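Novice: Predicted model and sequence follow; I will ask about them next.
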Amino acid sequence: MTETQRVNMGKQHPAPYKALMALSAEAEGAAAAAGLDPLLVEMLKIRTSQINGCAFCLRLHTRDALKKGESPDRIAVLPAWAETGYFSETDRAALRLTEAITGVADGHVSDEDYDAAAAVLTADQVSAVAWLATVMNAFNRVAITSRYPVRD
């Protein structure tokens, strides 16, 4: 990692950061209202941050997930979720859609990925997962661009 000093976007322009925080709270509220497990919500944040390589958000949401009671084993195998028996059908559908949304630079969310999620999740859950992924991707970009520090 380079030591080049970066502008902290959240401090330089606090109003947009506060708006992003408010959007995050709304997305989490939508997820709760749609019946998504709070542990799944944290796992979606972690998976998005893994894909984006955001160390700051990875540490933050891993700690949050552990505090909420998430299993260290599930967190450990999250990058290979499709190869394990740790995740429910709902978890798998949400993770697949989250990965597709996070990877839009490699191609749009395919009908196959969307249809797989829609076959398991309700419309409210699909929308909530999409909002969670959208917000988490935005947070990752803020933290990565600003190079939020991650130290012992």
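Specialist: Now that the structure is in, tell me what you want to look at. Numbering: from 1, shown residues only.

Novice: can we go C-alpha only for contacts and neighbour counts from here?
Specialist: Fine.

Novice: for the chain, what spans make up the helices?
Specialist: 9-12, 14-33, 38-52, 55-67, 72-77, 89-102, 111-118, 123-146 (DSSP state H).

Novice: right, and the ones you listed - which one's nearest Asp152?
Specialist: Comparing the helices of the chain against Asp152 with Cα to Cα, the closest turns out to be helix 55-67 (10.8 Å).

Novice: and the gap between the residue nearest to Ala65 when sequence neighbours are not counted and Val104?
Specialist: Counting by Cα to Cα, 6 or more residues apart in numbering, Glu42 is the residue found nearest to Ala65 once chain neighbours are left out, at 5.6 Å. Between Glu42 and Val104 the distance is 21 Å, computed by Cα to Cα, to the nearest Å.

Novice: Got another one to weigh against that:
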Amino acid sequence: MDFQEFTHIAPDVYAALGGVSKAVDASGLDKALTELVKLRVSQINGCAFCLQFHLNIARKLDIDPRKFDLLAGWRDAGIFSEREQAALGWAEALTCLADPAARDAALAAARATFQQSELVHLAATIAGINAWNRIAVGLHFPPPPAAGAGNQA
């Protein structure tokens, strides 16, 4: 199954999950930050579809391209801001829920960096991309074309 077939079969599911992203975008939470979070979660979950989909979006934003290359090693890269590090740490903790101590530490770092409203919308971003990853991986969505590679997504 591909993404288009999924949206045809389950338009209400597509709309509901898309609504989460629209609500986060409307909240004012930095789009570059949320795209980095979506990329990191998609790396962890091994979702090729979501990785390519969000790389296509992120490359249109004002993000240092080195961050895409170093995202998997963000802790040691030395180029991610304090906000990005807090968001990425919390994204990892909410994606891999098995370690409560790591989750609590990541939440404390996120609380020290983000306002409560931002924290809520960041949690929604993380939950939403985890849902998409599970759908896309589970149904074997092929990745969309890379932006600028002939046919654009």
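Specialist: Structure received. Bear in mind the structure is a predicted one, so any value in this text is a computation, not a measurement.

Novice: re the thing from before, so between Glu42 and Val104 of the first structure, which is more surrounded?
Specialist: Neighbour count, other Cα atoms under 10 Å: between Glu42 of the first structure and Val104, Glu42 has more, with 23 against 11.

Novice: Map the residue nearest to Ala65 of the first structure across to the second structure for me.
Specialist: With TM-score structural alignment as the criterion, the equivalent of Glu42 of the first structure in the second structure is Glu35.

Novice: ok, now which ones touch the aligned residue in the second structure for Ser88 of the first structure?
Specialist: Counting by TM-score structural alignment, Ser88 of the first structure corresponds to Ser81 in the second structure. Ser81 of the second structure sits next to no residue when contact means Cα atoms under 8 Å, 6 or more residues apart in numbering.

Novice: 10 Å instead, please
Specialist: By Cα atoms under 10 Å, 6 or more residues apart in numbering, the residues touching Ser81 of the second structure are 33, 74, 87.

Novice: what stretch of the first structure does stretch 111-121 of the second structure fall on?
Specialist: So stretch 111-121 of the second structure sits over residues 118-128 in the first structure, by TM-score structural alignment.

Novice: can you count the residues close to Asp12 of the second structure?
Specialist: Using other Cα under 10 Å, Asp12 of the second structure is surrounded by 11 other residues.

Novice: ok, now which ones touch it?
Specialist: Taking Cα under 10 Å, 6+ apart, we find Asp12 of the second structure in contact with Gly18.

Novice: Please apply the same query to the one 5 residues further on.
Specialist: With contact set as Cα under 10 Å, 6+ apart, Leu17 of the second structure has these partners: 11, 127-129, 131-132.

Novice: now for those, which pair is the farthest apart?
Specialist: Longest span within these, Cα to Cα: Pro11 and Ala127, 19.4 Å.
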